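**Student:** This is the structure alone, sequence omitted:
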């Protein structure tokens, strides 16, 4: 009863800071239990450590990973549970049974790695195929290696509606679009147009929005994207005064024809901005988790103590 009462109080408190919802939702007990167990056992009760935890390290884990299926850091069991706890009140029907590949929602990686920087080179730690094509400095190599850990952390992951158009989802379409090149700011700019059914909106993105109409029903207005961003702790991606997406960096890819100087300038900007966006959002998410998991970060919850 104590836990149920705490969750009810948290739900009421959140309504004071989040915009009204048509239906009150709450995190599922299963998701709360899994997140609390992870914090207690793997982080020794230190919830703050979750912000920097490399979720890719959960590959192969029998509980928090993806047993029985292909592992993806943004779609593993722990991340699904985290989305349930964090955002059950953010989007309609977002709950543990509805999160995952082929379901109504799926995790997505916001600031990606491979499109711009390439994949790790086997037997060459800290070297990446895309970056090495353009003769980077050792400093840029080191920053890329650091980001290869950061981009799998909590602040870089978010649930997106996932009903598909054939094999196309928001996740796959933003990653393969020849103009967006998986750049999250560019995706948000185009999502805003699609939510407004603007004449300049991408037709395929509009169809995906319609397929996911229930998830987006509260965001089909001029301020809709700003409210969507607020719900998912994406505040740093939208200009507060205008509600417009902030073009933090331009789309690019390591395989596009360009000079080394242009590519390296693009990579330098990306590696300067993306980690900060991730860290700032992670702190917001930790604050939210602390409200939703009362005492979940205390040492007394660690069964090994």
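**Tutor:** Good, I have the coordinates. These figures come from a predicted structure and were not determined experimentally.
**Student:** okay, CA-based contacts and neighbour counts for the rest of this
**Tutor:** OK.
**Student:** Isn't residue 148 up against residue 112?
**Tutor:** No: with contacts counted by CA atoms under 8 Å, residue 148 stays clear of residue 112, the gap being 9.3 Å.
**Student:** Now do residue 167: how many residues are near it, please.
**Tutor:** 9 (other CA atoms under 10 Å).
**Student:** quick one: it from residue 211, how far?
**Tutor:** Noted for residue 167: a distance of 13 Å to residue 211, by CA to CA, to the nearest Å.
**Student:** Which helix in the protein has the most residues?
**Tutor:** helix 260-292 (DSSP state H).
**Student:** Relative to the whole chain's centre, how far out is that one?
**Tutor:** Relative to its parent chain, helix 260-292 has a centroid offset of 11 Å by CA atoms, centre = their mean, to the nearest Å.
**Student:** Stretch 149-162 too?
**Tutor:** For stretch 149-162, the distance to the chain centre is 3 Å (CA atoms, centre = their mean).
**Student:** measure it end to end?
**Tutor:** 26 Å.
**Student:** do stretch 244-260 as well
**Tutor:** 32 Å.
**Student:** what's in contact with that stretch?
**Tutor:** 115-118, 130-131, 133-135, 179-183, 185-186, 188-189, 225-226, 236-239, 263, 266, 269-270, 273 (CA atoms under 8 Å, 6 or more residues apart in numbering).
**Student:** switch the cut-off to 6 Å
**Tutor:** Residues outside stretch 244-260 that contact it (CA atoms under 6 Å, 6 or more residues apart in numbering): 115, 116, 130, 134, 180, 181, 183, 185, 189, 237, 238, 239.
**Student:** try this one side by side with the last:
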């Protein structure tokens, strides 16, 4: 391990906030750290994927995946946390809830969304991405605002795969971000590098047995306009929540196993 700060931070958090039960970290809602001056985002804008707790977890779990990852090299413009599966794209923000106003979903789906808006703020939904920026834009932000990806991880990974393996139809704008962050991405070029990226970041649920990306999402957004068949829209909403929840839980368990192994 390149530094001990991450280990100490996770250990202390488990003792102070989880009563020593590290297993419960899988379901801990990172939104609870909004005003936390120790494990939240003291002195910076709050973001669950960039809390001090998550920075520590990244260092412990992924410190041997990203060669430059350390406590000192975490955060904006460095190596930064990213939320894998979004809630806002499909279901809007819970404090504004424009999704319900526009779509009037069934009660069962409404309750399911509420549960997911907790689940997507847990450790299994958080990953690391390089964060050097172009005109103020990071890969994280570019992914979220892209007209075709709309923050869907499967769509983003399919595009990233083409860049890292130099496919002829790769997206040149995404390539600009990868090249800017080449020092961090260097280990992930080529088919072998892509496998290292997927395996190391525990993203195997997004690829097939040959590590080729699988796009399952329909790319829906809550602000979608024009004619939309509501039944198909709600069917996709349920599918997206179910699949994302499964991936988040599976990934969280894997991260927990690594935490247990490395912090003792």
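**Tutor:** Received it, and whenever you're ready, just let me know what you need. Keep in mind that what you see is a predicted model, and the values were worked out from it rather than measured.
**Student:** which one is residue 130 of structure 2 nearest to, not counting chain neighbours?
**Tutor:** Once flanking residues are discounted, residue 130 of structure 2 sits nearest to residue 79: 4.5 Å by CA to CA, 6 or more residues apart in numbering.
**Student:** Contact partners for that neighbour?
**Tutor:** Residue 79 of structure 2 touches 129, 130, 131, counting by CA under 6 Å, 6+ apart.
**Student:** Residue 113 of structure 2 matches what in structure 1?
**Tutor:** Residue correspondence to structure 1 (TM-score structural alignment): residue 113 of structure 2 is matched to residue 144.
**Student:** Repeat that for residue 182 of structure 2.
**Tutor:** In structure 1, residue 182 of structure 2 lands on residue 213 (TM-score structural alignment).
**Student:** And for residue 33 of structure 2?
**Tutor:** That one, residue 33 of structure 2, aligns with residue 58 by TM-score structural alignment.
**Student:** What about residue 54 of structure 2, how many residues nearby?
**Tutor:** Other residues close to residue 54 of structure 2 by other CA under 10 Å number 26.
**Student:** Check the secondary structure at it for me.
**Tutor:** Assigned by DSSP: H, G, I helix; E, B strand; the rest coil, the conformation of residue 54 of structure 2 is helix.
**Student:** so what corresponds to the residue nearest to residue 130 of structure 2 in structure 1?
**Tutor:** In structure 1, residue 79 of structure 2 lines up with residue 105, judged by TM-score structural alignment.
**Student:** what's the distance between its match and residue 83 of structure 1?
**Tutor:** Residue 105 of structure 1 is 10 Å from residue 83 of structure 1, by CA to CA.
**Student:** Same question for residue 282 of structure 1.
**Tutor:** For residue 282 of structure 1, the distance to residue 83 of structure 1 - CA to CA - is 13 Å.
**Student:** Find the nearest non-adjacent residue to the residue positioned nearest the centre of structure 1, please.
**Tutor:** Taking CA atoms, centre = their mean, the centroid of structure 1 lies closest to residue 157, which sits 1.9 Å from it. The spatial neighbour of residue 157 of structure 1 that comes closest, neighbours along the chain excluded (CA to CA, 6+ apart), is residue 109 at 4.8 Å.
**Student:** burial measure for the one you found, as a count.
**Tutor:** Residue 109 of structure 1 has 23 nearby residues by other CA under 10 Å.
**Student:** likewise the one 5 residues further on?
**Tutor:** Taking other CA under 10 Å as the neighbour definition, residue 114 of structure 1 ends up with a count of 16.
**Student:** mind checking how far the equivalent of residue 233 of structure 2 over in structure 1 is from residue 117 of structure 1?
**Tutor:** By TM-score structural alignment, residue 233 of structure 2 lines up with residue 263 in structure 1. Per CA to CA, residue 263 of structure 1 is found 10 Å from residue 117 of structure 1.
**Student:** same thing with residue 129 of structure 1?
**Tutor:** 7 Å.
**Student:** More neighbours: which of these two?
**Tutor:** Applying other CA under 10 Å to residue 129 of structure 1 and residue 117 shows that residue 117 carries more neighbours, namely 25 against 17.
**Student:** can you pull the contacts of the counterpart of that one in structure 2?
**Tutor:** In structure 2, residue 117 of structure 1 lines up with residue 91, judged by TM-score structural alignment. If you count contacts by CA under 6 Å, 6+ apart, residue 91 of structure 2 has them with 99, 222.
**Student:** Do a quick rundown of the strands in the stretch 51-200 of structure 1.
**Tutor:** 105-109, 157-161 (DSSP state E, counting those that start in this stretch).
**Student:** Same list as before, those strands that is, but in TSV and with distance to residue 205 of structure 1 included.
**Tutor:** Converted to TSV, the strands of the stretch 51-200 of structure 1 look like this (distance: least, CA to CA, whole Å):
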stretch	distance to residue 205 of structure 1
strand 105-109	16
strand 157-161	12
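**Student:** With residue 8 of structure 1 as the reference, name the closest of those strands.
**Tutor:** Nearest to residue 8 of structure 1 among the strands of the stretch 51-200 of structure 1 is strand 157-161; the distance by CA to CA comes to 23.2 Å.
**Student:** now the closest one: which residue numbers in structure 2?
**Tutor:** With TM-score structural alignment as the criterion, strand 157-161 of structure 1 aligns to 126-130.
**Student:** what's the average distance of the matching stretch to structure 1?
**Tutor:** With mean CA distance after the TM-score superposition for structure 1, stretch 126-130 of structure 2 departs from structure 1 by a mean of 0.6 Å once superposed.
**Student:** neighbouring contacts of that stretch?
**Tutor:** 49, 79, 80, 81, 82, 83, 84.
**Student:** Out of the residues you listed, who's the most crowded?
**Tutor:** residue 49 (27 neighbours).
**Student:** How about the contacts made by that one?
**Tutor:** 81, 82, 83, 126.
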